[in-house]
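Have a look at this fold, sequence not included:
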């Protein structure tokens, strides 16, 4: 397996986690960010401190969290912040609009998804070539 394929699989898994957690938590990241615009700093700092702790300690109380899990959480938080920033640049809020059956998004802004134009697991960002202005 080459590194590009590994990267693609990780991104796909991150996307699935993002969809599932937003469904469960009601897009709490966006809501918190509206109230506390720099909240990403706290979330990233928490994860960074967790990674440092995991590297240092061998006898941990929480046994089911690994360095890799924490790194993936860190990556997803960073991507979530980018999504919110791009939404702000558009002057619109993002409607999650997740379709549970396909895992794809139906964005509420004036873009339509063209699945045949994109070979990635869709992330609802207008910079993706699968989003075309209506």
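Okay, I see it. Since this is a predicted model, take the numbers as computed values, not measurements. Numbering: from 1, shown residues only.

From now on I want contacts and neighbour counts done on CA atoms only, so please keep to that.
Will do.

need the contact list for residue 22.
When contacts are counted by CA atoms under 8 Å, 6 or more residues apart in numbering, residue 22 touches residue 28.

Please identify which helix or strand holds it.
When secondary structure is defined by DSSP states H and E, residue 22 falls within helix 3-25.

And whichever helix or strand comes after that helix, what does it pack against?
Counting by DSSP H and E, the next helix or strand C-terminal to helix 3-25 is helix 28-35. Helix 28-35 sits against helix 39-56, with contacts defined as 3 or more CA pairs under 8 Å, 6 or more residues apart in numbering; DSSP states H and E.

Use this one as the comparison:
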């Protein structure tokens, strides 16, 4: 594989990741139902905090732990998987998306909690 091939493959995976995150956000968070909430895109990920279980970031880490456990099992030689419609690639993309969601959540939360001087968040 050459560098151009690698970059092309990474771009292909990134396009899949964006498509998946859009579809899952629609299905899980339903952001159109809460238009005034700046954290609306993360509503499903914040459920653990709303229920008093743990902070949103820790909840995301728990989800990541589940994905990494699956990844470890998928990489085990001879391991037979029961869920056939979630491949190694799907699992890696999910991990990537959760990490990006974690960064995005923290960015939005920080800007909402600490707006620039003289500005209030919508």
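Right, received. Where do you want to start? Not measured: the values here are computed from a predicted model.

State the distance from the residue nearest in space to the middle of structure 2 to residue 17 of structure 2.
Against the mean C-alpha coordinate of structure 2, by CA atoms, centre = their mean, the closest residue is residue 98 at 2.5 Å. Relative to residue 17 of structure 2, residue 98 of structure 2 is positioned 10 Å away (criterion: CA to CA, to the nearest Å).

same question, residue 76 of structure 2
In this structure, residue 76 of structure 2 lies at 24 Å from residue 17 of structure 2, with CA to CA as the measure.

One more: residue 67 of structure 2?
From residue 67 of structure 2 over to residue 17 of structure 2 the distance is 15 Å, taken as CA to CA.

who's sitting farthest from the centroid in structure 1?
With distances taken from the mean C-alpha point of structure 1 and given as CA atoms, centre = their mean, the most distant residue is residue 59, at 30.6 Å.

Name the SS class of that one, please.
Reduced to three states with DSSP: H, G, I helix; E, B strand; the rest coil, the structure at residue 59 of structure 1 is coil.

That one pairs with which position in structure 2?
Here residue 59 of structure 1 is matched to residue 80 in structure 2, going by TM-score structural alignment.
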